[in-house]
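>>> for reference, the sequence and a predicted model appear below.
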Amino acid sequence: MSRARYGRYVDGPDPLAPPVDLAEALEAIGDEVMSGRSPERAMREFLRRGGRGQQGLDDLARRVAQRRREILSRHNLDGTMQQVRELLDKAVLAERKQLARDLDDDARFAEMRIGNLPQSTAAAVSELSDYPWRSSEAREAYEEIKDLLGRELLDQRFAGMKQALEGATDEDRERINEMLDDLNTLLEAHRKGEPTDELFQDFMDKHGDFFPENPQNIDELLDALAQRSAAAQRMLNSMTQEQRDELMALSQQAFGSPQLMDQLGRLDDNLRALRPGEDWGGSESFQGDQGLGLGDGTGALQDLADLDDLADALAQQYDGARLDDVDLDQLARQLGPEAAVDARTLAELERALRQSGYLRRTSDGQLTLSPKAMRQLGKALLRDVADRMSSRQGQRDQRQAGAAGELSGATREWTFGDSQPWDVTRTVTNAVLRTVSEDRGTPGQASSGSEPRGIRDKGIRLDIRDVEIAETESRTRAAVALLADTSFSMAMDGRWVPMKRTALALHHLIRTRFRGDHLQLIGFGRNARVMDIEELTALDALWDKGTNLHHALLLANRHFRKHPSAQPVLLVVTDGEPTSHLTSSGETWFSYPPSSLTIASTIRELDAAGRLGAKTTFFRLGEDPGLARFVDQMAKRVDGRVVAPEVDDLGAAVIGSYLGDRGPSDYGGSGTLGAYRSAFGDWWGDRGGWVGD
């Protein structure tokens, strides 16, 4: 019997992984936008920080930098020189032992030669190039030096060559020389602009086993060779002058012939000419205790270059930067597969944000939050408001279903925006009649008096045209004016974002639950102006001296007069006394402390709102005694209310006041309780009760 084995899925993204969740990202981006950042920058900031259980770009960049420091602090570039010195000492010691046993004069002469070797390792190796070794152990150690140097030099240009050529024969070395000669011939032909497709294919057929990367064309071959060759040059640049001189001298002994160095020098010249953009002049400062061989050192330099590329890609500081630019294979090699998964998730998140419709380009090329994004943000903020309102003291658990106003006995066809309960009997009857009429006369209809085949075979097909809703007697509508203080003190004291979140939550509530209400958002600083929700949420804090509540009330009263049949609801959010007003000529008058003229103009316009029947609530932010006295007196004039919420409770306070002030509602009976139920639905009731009247 065959047995199945299960393991982690590693070939690309997990096909069973859930799609990326944009809710957290959108909420974070929305907060950043409302605090004054652009959507593009806000998205970048979220990707840098990451989310709950998700590493961000900064975390990955920190690990890249740490990995780079580890490589530099752990290693030095004396590895090959140390190995050569050890082999040389081994050869000399074995030879001296053999010479001590030999009693002839030539042995004494050889002892003198061995004893007077130069201090330089390279010079000593060169001095012994023609020495007639008597000890077989010494001869093997010296030959190993030449073999080691040849393998290290090849390993600098061709990864894995050091291990592959261990114990190589003369035939193997000859084959390497032939490969290098053919490779240089291919590169020189390409350098001259000659067609090389056929030449490349012949070369790979003959020498493809030297290239485990399996390049598919000459450009891929060049990229692989040039990157490693440039790393070898950077390693040489990182050595001291003494180390470079010794290495150059030793290199002539590689494989016992200078032919290898000639071929490698020719290869480097070709690669420099064909790939001048590689970093041929860089260097690094290795400060560790573990020596690196030439091949391993080159690999370390390549790792450092990969880490530098990853750092640049993760920084996203260049024009047109995208997370798709991060090489996931490179990241997995350096930091492990988990890091690649995190980077892939961030890239998918960025792609989803750009393709989901939450961000859009304006005519001037600026990135903004789309209406779809505003709806999602408003929904999230409204849920947060509901949580805060349901947790207030004095709530009572009342799970009874609320009546949607007094039923009139009449029904009507459902239209977009209606949220009254369906008349189920009339709706199902309409569906049955329509299904029968549509199936009447079709082939195969049952005989007269029997059930139509359409209903028997397919059942009743409910269509939106069938839906009828129960009419109620009360159909109150409200004209709502939210006056939001946009003076600089709001931003300076940390009230800027809560004010915007409150406006967005109220906007979403009215657009989704109370579509018949008319909301106008009015921002007032030195002057006041009507804003749409996108403009208000994107509004940046400016040094705007002045609080022109008079102008804001003028605009609010104009809004109320445009909707004479609606209940006016006036909501004022401010943290300062009025310090400016509009003159009869339309100019702005500013005075601090507030002048009596400004106060009188503001009171006159507030009285006008009172005569229009506006239910007024002031939301006082801060503890300024002068503001508290002014707001209290203003509220008394129009029989309004004053609420002094904490900044985090501002949204709950404004929403609660709106729901209470809009009057009897066909959405949930009279009073605040019915309005709460309408606004938040059964979801809130299931979460822990309802706030009573």
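Right, received. Where do you want to start? Numbers count the residues shown, from 1 in each chain.
>>> from here on, just use CA atoms for contacts and neighbour counts.
OK.
>>> now the strands for the stretch 401-550 of the chain?
Here the stretch 401-550 of the chain has its strands, by DSSP state E, counting those that start in this stretch, at 407-413, 468-472, 478-485, 518-524, 528-531.
>>> and the first one, what does it pack onto?
What it means is strand 407-413. When contacts are defined as 3 or more Cα pairs under 8 Å, 6 or more residues apart in numbering; DSSP states H and E, strand 407-413 sits against strand 468-472.
>>> and the strands of the stretch 401-550 of the chain as a markdown table, adding distance to Ala17 and mean neighbour count?
What follows is the strands of the stretch 401-550 of the chain, written out as a markdown table (distance: least, Cα to Cα, whole Å; neighbours: other Cα atoms under 10 Å):
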| stretch | distance to Ala17 | mean neighbour count |
| --- | --- | --- |
| strand 407-413 | 44 | 13 |
| strand 468-472 | 42 | 21 |
| strand 478-485 | 44 | 26 |
| strand 518-524 | 42 | 23 |
| strand 528-531 | 42 | 17 |
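>>> and of the ones you listed, who's closest to Leu271?
strand 528-531 (62.1 Å; Cα to Cα).
>>> same list, the strands of the stretch 401-550 of the chain, but as JSON lines with distance to Arg351 please.
Shown next, in JSON lines, are the strands of the stretch 401-550 of the chain (distance: least, Cα to Cα, whole Å):
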{"stretch": "strand 407-413", "distance to Arg351": "42"}
{"stretch": "strand 468-472", "distance to Arg351": "42"}
{"stretch": "strand 478-485", "distance to Arg351": "35"}
{"stretch": "strand 518-524", "distance to Arg351": "33"}
{"stretch": "strand 528-531", "distance to Arg351": "31"}
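>>> and Val638, which of those strands is closest to it?
Here strand 478-485 is closest among the strands of the stretch 401-550 of the chain (Cα to Cα), at 15.7 Å.
>>> now do the closest one: distance to the chain's middle.
36 Å (Cα atoms, centre = their mean, to the nearest Å).
>>> ok, and what's touching it?
Identification of contacts with strand 478-485 by Cα atoms under 8 Å, 6 or more residues apart in numbering yields 499, 503, 516-525, 547, 552-553, 556, 559-560, 563, 566-575, 662.
>>> with stretch 175-183 instead?
Phe203, His207, Gln259, Leu260, Gln263, Leu264, Leu267.
>>> switch to 7 Å and redo it
Contact partners of stretch 175-183, identified using Cα atoms under 7 Å, 6 or more residues apart in numbering, comprise His207, Leu260, Gln263.
>>> next one for the comparison:
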Amino acid sequence: MSRYQYGAYHDGPDPLAPPYDVRDALDAMGDSVLDGTRPDDALRELLRRGLPGADQRRGLDDLLRQVRERRRELRERGRMDGTLEEARALLDTAIGQERAELFPDPSDDARLREAELDTLPNDTSQAIRRLSDYDWRSPAARETFERLKDMLRREVLDSQFQGMKQALQNQDPQAMERVKDMMAALNEMLDKDARGEHTQEDFDRFMGEYGDFFPDQPQNLEELVDSLARRAAAMERLLSSLSPEQRDELAGLMEQALQDAGLAMEMSRLGDALRSRRPDLGWGGQERMTGEDPLGMGDATTALAELADLAELEAALGQDYPGARMDDIDEEAVQRALGRQAVDDLAELRRIEKELERQGYLQRNRGKLELTPKAVRRLGETALRRVFSQLEAGRRGDHDQRDAGQAGELTGSTREWRFGDEQPLDVVRTVTNAIHRGVMDLPRTGEAEGLTVVPDSPGASGGSDVSRPRANGVRLSVDDFEVQETERRSAAAVCLLVDLSYSMVLRGTWAAAKQTTLALHTLVTSKYPQDAIQIIGFSNYARTLHPTEMAGLDWDMVQGTNLHHALLIAGRHLDRHPDFEPIVLVVTDGEPTAHLRSDGRSVFDYPPSPDTLVLTMAEVDKMTRRGASLNVFMLAEDRRLVSFVEEVARRNGGRVFAPDAEKLGEYVVSDYLRVRRGRR
């Protein structure tokens, strides 16, 4: 037999993995959208806060706080003049040792040497240059001075090549020669690349010979150039951050150290090449470090390079520049600064943005992020769940018409299945029909397909020889199927009129109105698909709102609450469905202050003009003649508004509600259900 071995799938994403669940993320983003935030800003806000739910991940703000804390720690790590301080201390030690050797000597040569030491300049670099040719009498002073020069060489090289200080720790002349060879080979490789002659084989050969000088192990020339250029730029920032006197002194020390090592020309070539390749780096900028402990030049350069990387990372995590994308954030920089967990958090945040687009919740139109119809349906379902979570079970209901229909509560009766029926199947009746048909078709003795007949066993009750069927299986026929009858719900024509005026935002009711609109639209289209719903928004004019438009809908900063126009549009919707039960719901926070003239132009007056009130009430009377009750949900208790809605209720017979904004959805949805349940 063939033997199989199973293991992990390596040819891409796991094909059996469940789809990535972004619904909680979309709901959280939807809350911001309903508050009036644009979808792209809502997504950015979600990524800043982090992922909701059980699998919570840190957001960009948390990562940003960590980066800023790391920058603060680095700034407090130490001072940048540690190399100067150490050089001065070694120089003073060497001079003191030499004076101690000269003091007992009464010769004129000793006095001349003392005079030469007395005239040394205060500048450490100039003093070292003067003493470079000095013939030390004291062996201890000579050793200290050589240690000083070696320290400077190592610090200067370490400021350009991280880790060089450790590589040159043993003062091996061959090691310094190898450094010279490395720099010559590096400059030659950069020259070849500038001429377009460089290959990856050249780089691999270079790293094979000198790779131990580069602990970060770059994979190609670009990575190597980037690493060296960042460090060189940090070195320039170190010099720029010192006082002018310190800067001149340290620059002189560096120049002297490179000349002593025979590296001045190669280092100059390298610096020019790096600056020309990466002019975008902060060459010559300043960075303050406030710590107490002195840092060597190499350590200070490392700290400044890390501070520069953190500054770039901070800008990328802030996402505050035009065209900012999550892909701008460098994962390697995140891992260096914050560790592996932060990279995982960042990957999840990136995945949200991509999955929302891949799964069809977001789309880009001319660079602008928009919600798709699928996302709007999801937001509507979420809004409806929140509304129903506030409703008592006893307040839900339907209104019905006795008939065998497509939806509604079960009547207890069944009927034969007909093509196109969507009622629930009555499994017991269906199987019973199949068994009865099998028995009717069964010979007295023998077997039928799917059914087996066996005689009664001896001694059975009455000793009857009537055959007893035993089902080995039941073969169903189309004629066997029966469905359960349900109460057919009558259709309704639903109009929701929503105030879009600026006052809705000022009163903090705008988000509640949008959430209510989405909840009602979702309820009607999902549970009562036979109903015809129309959402009408009104300010100075009224307009019909498409479902995909509602989530991102913004208020109108115009003057006018044109309920007259909104009722005109609602009336046309009801007239297109004359056999439907009319349901009209109005959400507003102010009395009508605008109407349409005969030429179609809107007229605004405050206080409301008589024409506005007369024309609006005329449309209310038309609604009454259509048999439509206007139920008004007031989101304010202004005296004029209260008087107006009381007059509407008196003339129309509709009801008036004054809910809090957070309960608006509960009131509107429950009233719609009450009307459907109560009307026959």
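Perfect, thanks for sending it. The structure presented is a predicted model; accordingly, all values stated were derived computationally and were not measured.
>>> just to revisit the earlier point, Val33 of the first structure: which of the strands of the stretch 401-550 of the first structure is closest?
Per Cα to Cα, nearest to Val33 of the first structure of the strands of the stretch 401-550 of the first structure: strand 528-531, 16.2 Å.
>>> packing partners of the closest one?
Judged by 3 or more Cα pairs under 7 Å, 6 or more residues apart in numbering; DSSP states H and E, the packing partners of strand 528-531 of the first structure are strand 518-524.
>>> how near is the aligned residue in the first structure for Ala493 of the second structure to Gln567 of the first structure?
The pairwise alignment with the first structure assigns Ala493 of the second structure to Ala479, based on TM-score structural alignment. To Gln567 of the first structure, Ala479 of the first structure is 6 Å away according to Cα to Cα, to the nearest Å.
>>> ditto for Asp279 of the first structure
Relative to Gln567 of the first structure, and taking Cα to Cα, Asp279 of the first structure is found at 73 Å.
>>> who has more neighbours, these two?
Taking other Cα atoms under 10 Å, Asp279 of the first structure and Gln567 do not tie; Gln567 has more neighbours (22 against 17).
>>> who are the contact partners of the counterpart of that one in the second structure?
The alignment partner of Gln567 of the first structure in the second structure, by TM-score structural alignment, is Glu581. Contact analysis of Glu581 of the second structure by Cα under 7 Å, 6+ apart lists Ala491, Ala492, Ala493.
>>> looking at those residues, which is nearest Ala315 of the second structure?
Ala493 (53.3 Å).
>>> ranges for the strands of the first structure?
In the first structure, the strands defined using DSSP state E lie at 75-76, 290-291, 359-361, 367-369, 407-413, 468-472, 478-485, 518-524, 528-531, 567-574, 580-582, 588-590, 615-620, 641-643.
>>> out of those, which gets nearest to Arg85 of the first structure?
Across the strands of the first structure, closest to Arg85 of the first structure is strand 290-291 (Cα to Cα), at 12.7 Å.
>>> the closest one aligns to what range in the second structure?
Under TM-score structural alignment, the match for strand 290-291 of the first structure is residues 293-294.
>>> on that earlier part again, want to try a markdown table for the contacts of stretch 175-183 of the first structure, with neighbour count and distance to Asn116 of the first structure as columns?
Putting these into a markdown table (neighbours: other Cα atoms under 10 Å; distance: Cα to Cα, whole Å) gives the following:
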| residue | neighbour count | distance to Asn116 of the first structure |
| --- | --- | --- |
| His207 | 17 | 45 |
| Leu260 | 22 | 30 |
| Gln263 | 17 | 34 |
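>>> mind checking which of these land in helices?
His207, Leu260, Gln263 (DSSP state H).
>>> check contacts around Pro578 of the first structure.
Pro578 of the first structure is in contact with Thr547, Asn548, Leu549, Pro594, Thr598, Ile599, counting by Cα under 7 Å, 6+ apart.
>>> may I ask which of these has the most neighbours?
The contacts of Pro578 of the first structure, ranked by neighbours (other Cα under 10 Å): first place Leu549, 34 neighbours.
>>> so what's the residue count around Val576 of the first structure?
Careful, residue 576 of the first structure is Gly and not Val. 23.
>>> I should have written Asp78 of the first structure there, sorry.
Other residues close to Asp78 of the first structure by other Cα under 10 Å number 18.
>>> the aligned partner of it in the second structure and Arg111 of the second structure: what is the separation?
Matched to the second structure by TM-score structural alignment, Asp78 of the first structure sits across from Asp81. For Asp81 of the second structure, the distance to Arg111 of the second structure equals 34 Å [Cα to Cα].
>>> just Met189 of the second structure next, same as before
Where Arg111 of the second structure is concerned, Met189 of the second structure sits at a distance of 53 Å (Cα to Cα).
>>> these two: who's more crowded?
Met189 (19 against 14).
>>> to which residue of the first structure is the more buried one aligned?
Match for Met189 of the second structure (TM-score structural alignment): Leu186.
>>> same check, this time on Gly537 of the second structure
Using TM-score structural alignment, Gly537 of the second structure lines up with Gly523 in the first structure.
>>> was I right to think its match contacts Arg529?
Yes - using Cα atoms under 7 Å as the test, Gly523 of the first structure is close enough to Arg529 to be in contact (5.7 Å).
>>> now distance to Gln241 of the first structure too, for the contacts of stretch 175-183 of the first structure, in a markdown table please.
Shown next, in a markdown table, are these (distance: Cα to Cα, whole Å):
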| residue | distance to Gln241 of the first structure |
| --- | --- |
| His207 | 36 |
| Leu260 | 23 |
| Gln263 | 24 |
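>>> pick out whichever of those residues sits closest to Leu310 of the first structure.
His207 (32.2 Å).
>>> setting aside sequence neighbours, what's the nearest residue to that closest one?
Excluding its sequence neighbours, the residue lying closest to His207 of the first structure (Cα to Cα, 6 or more residues apart in numbering) is Met179, at 6.5 Å.
>>> all set now, cheers.
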